Structures are given as structure tokens and as C-alpha cells.
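J.: sharing a model that was predicted from the sequence below.
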Amino acid sequence: MAFTSDLDQITRAAAGEPAAIRALVHRYSPGVLTLASRMLGDLAEAEDVTQETFIRAWKALPGWEPRAKFSTWLHRVALNLCYDRLRRRREVLPGDALPDLADASAGPMEALDQMQRVRSVEAAIARLPERQSAALTLCALQGHSQAEAAEIMDISVEALESLLARARRTLKAELLGEGGQR
């Protein structure tokens, strides 16, 4: 089970073993970077958040108690750092964090139209209140279960479901209002 393996590596990393630290960074940095990129819309800022997440993790590791999965705890640290940056910024700018979803077999006009739709969705997600954006990002874009996302956000599953419902309603209304039905 990965949790047992993580616990072993966490123990070794807390003791300062470089190989264990590298293994944990290698395993978890892509997910943390993706979360931060989607929340912040800026790859350079997301890289800073990822680095800060791991710095905070290593400082806290000797006293860390496995009440939650390490990945859940790490994502919560990253999400809180994203919230801090968003509050300082006071606005979220959509970025190039989501992959281009254009179908390679489509013609250039169809691909351009699809890319514009993806950018509209990115921008709409970025304009959501930060907790709704985080809930949608964790569940729909990052693939976390509702239970995991609720734990990362430190809220109940019911509260997460409510955030997701409000986020989806807001997105639907905004996207349908922008350019008619899509």
C-alpha cells in the first residue's frame, strides 16, 4: 500500500535522508505544481508555491503525525499558500495551466474554436470565489475524490458538495451568458 511506503519514506526524509526526500519530491511535486498552476494561473508563481510547499513540509516533517495521507496534507499546504497569494493579488488572472484540449485531427478553425472555449472555461473558473474554484479544481481537474478534496480543504464532504454545486451553477450561467449555448 502506498501509504505504508510513504510512511517509510517520510520517516527516512524526516531523518534527513536525501534519497527519501528526492523520492517524495519526485512523487508529489507534479500534483502540487498542477494544483498551484490551476489555482493561480501563472506557472512561475505555481513553481514558487510548489517549492515553498516542500520547504514547509520538510520543516514540519519531524513532528508530522499521519492523521491524514501525506499527499492530502501536502495538497492542503499548497492550497493554503495559493489562497495567500490570491488574497494578496485580489484578482485571479487565467493562465496557461490547463493543457490544450484541441483535437489534433480537427482542422485549424475547429482547434482554434475549441482552444477559445477552453480559455473561456479557465477564465470563468478563475473568477469564481476562491473556495469554489479550489473545490472544482481539486475534484474536476485534479481528480481527487470528494472525501479527499474535503479533507484537503478542511471542510465536510457536505460543504464541499455545496461549493461544487454553486461553482457549477455559476459556471453554467456565466458560460451560457457569454456566447449562448455551447
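T.: That came through, no problem.

J.: C-alpha from now on. contacts and neighbour counts both.
T.: Fine.

J.: skipping its backbone neighbours, what lies nearest T53 in space?
T.: Nearest residue to T53, sequence neighbours excluded (C-alpha to C-alpha, 6 or more residues apart in numbering): A78, at 5.4 Å.

J.: gap between the one you found and D48?
T.: 10 Å (C-alpha to C-alpha, to the nearest Å).

J.: how near is the residue nearest to T53 to T4?
T.: 23 Å.

J.: could you do V118 as well?
T.: 39 Å.

J.: ok, these two, which is more surrounded?
T.: Set V118 next to T4 and count neighbours by other C-alpha atoms under 10 Å: V118 wins out with 17 against 10.

J.: which element is the residue most central in space within the chain on?
T.: Nearest to the mean C-alpha position of the chain, by C-alpha atoms, centre = their mean, lies L35 at 2.2 Å. Using DSSP states H and E, L35 sits within helix 18-40.

J.: next up, a structure to set beside the first:
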Amino acid sequence: MVAPELVRAAQSGDREALLTLLREIETHVYRTAFYMLGNEQDAMDASQEALLRIYTKIQSYEEKALFKTWVQRIVTNICIDKFRKAKPTVSIDEHEMTFIAPANVEDEILAGDLSQAVREAIDRLPEHHRSVVVLRYLHDFSYNEIAESLQLPLNTVKSYLFRARQQLQTLLRDYEKGGVRG
């Protein structure tokens, strides 16, 4: 994700390195916020808050953790705080998730339905399950990286992912039976 030398330069006060660093992580921060919060405006607000926090707290980053997990911990915590305060109705937009590469128009319609069904199912997950799903399947984090990012025990991460998969399977059962969602 980010070169360790760039992080060290930013920590040592190199303003240009810090701005480059923020530009490099901006998309990852926004993507996490978008999938956690479900709408563009909230994601932009959370991203901006996370980038500002990273900007002001870069000195406190210690290389004991991977930089990407430190960043994800910040953005995830901000999103969870926003989620708890607002309790919004979450709806994930279509612009990031693609599950099938359609071969024809009929396949495109089915792919769109599946993507929508999966997004709606993810929207319905509890926030702690949604956060592990986003980090695992959107950012391809390992279980250890998720545990570090969310400051959870490894077994808790495994348990959350297991339960999230079960919930998604239940939520998508109607779709599997013919595309009817209830």
C-alpha cells in the first residue's frame, strides 16, 4: 500500500511526504467509509475526518503495526462512531461492487440483481459484522490484519466473519430460490 520510507519521512516533518502519503491512502479510506456507512455524503465526511486525524496523529504511528491497519483502524472507528450516533439507514451504492462479469444483456441484469441483493444483505448486517466483511472482502485483509485494525482478538474476528457469512447466506436465501427478495 504505502512505502515505509514515505511514512517515516512524513513522521519526520516532511510536509510533501505527508501530502503524498494522504493522497495515496485517500481512496482506501473513502472505500472503507463508503462500505461502512453506505452513502456518499457520510463517506466523504468520515474520510475527511479520518484523513485529518491521520494528518494530525502521524507522529503517534508506531511501526509495530502495519501502516494500512493503523489507517483502517482510524477510519473504521470513525465510521462506527458515526453509525452509533446517527443510526442511519444504510444503502451501499453500486459503483464499487461487481460480483459477476456478464457475457450478455440477460447476464448483466442478473449480475445487477445479485450485486443489489448482496449490497442489501451487507447493509442489514450488524455494524461489527459489516466492518469485518468490508475489511476481509473489500480490502483483502488477513484475519490478523483485521484483528489489529479493529483491536479485536483473532478468535473474535473469525467468529464475526463466520456469523456474518451465516447471516448473509440466510439473507440471500430468497434470492437463490429465484431472485425474489423479501
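T.: Cool, the structure landed. Remember, predicted model here, so these are calculated numbers, not experimental data.

J.: still on that earlier bit, equivalent range in the second structure for the helix holding L35 of the first structure?
T.: Under TM-score structural alignment, the alignment places helix 18-40 of the first structure onto residues 15-37 of the second structure.

J.: give me the residues contacting that stretch.
T.: 1-2, 6-7, 9-11, 40, 42-44, 46-47, 50-51, 55, 71-72, 75-76, 79-80, 83, 88, 90-92, 127, 130-131, 134-135 (C-alpha atoms under 8 Å, 6 or more residues apart in numbering).

J.: now it: how far from the chain's centre is it?
T.: Centroid separation for stretch 15-37 of the second structure versus its chain: 12 Å, with C-alpha atoms, centre = their mean, to the nearest Å.

J.: got the buried residues for that stretch?
T.: Across stretch 15-37 of the second structure, burial judged by 16 or more other C-alpha atoms under 10 Å covers 17-18, 21-22, 25, 28-37.

J.: that stretch vs the first structure, mean deviation?
T.: Here stretch 15-37 of the second structure, set against the first structure after superposition, deviates by a mean of 1.3 Å using mean C-alpha distance after the TM-score superposition for the first structure.

J.: spatially nearest residue to K158 of the second structure (excluding sequence neighbours)?
T.: K158 of the second structure sits nearest to Y143 (C-alpha to C-alpha, 6+ apart), 7.0 Å away.

J.: buried sites along stretch 130-139 of the first structure?
T.: 130-139.

J.: Provide the aligned range in the second structure for it.
T.: Going by TM-score structural alignment, stretch 130-139 of the first structure sits over residues 127-136 in the second structure.

J.: number of nearby residues for A121 of the second structure?
T.: 20.

J.: how close does it sit to D81 of the second structure?
T.: Taking C-alpha to C-alpha as the measure, A121 of the second structure falls 21 Å from D81 of the second structure.
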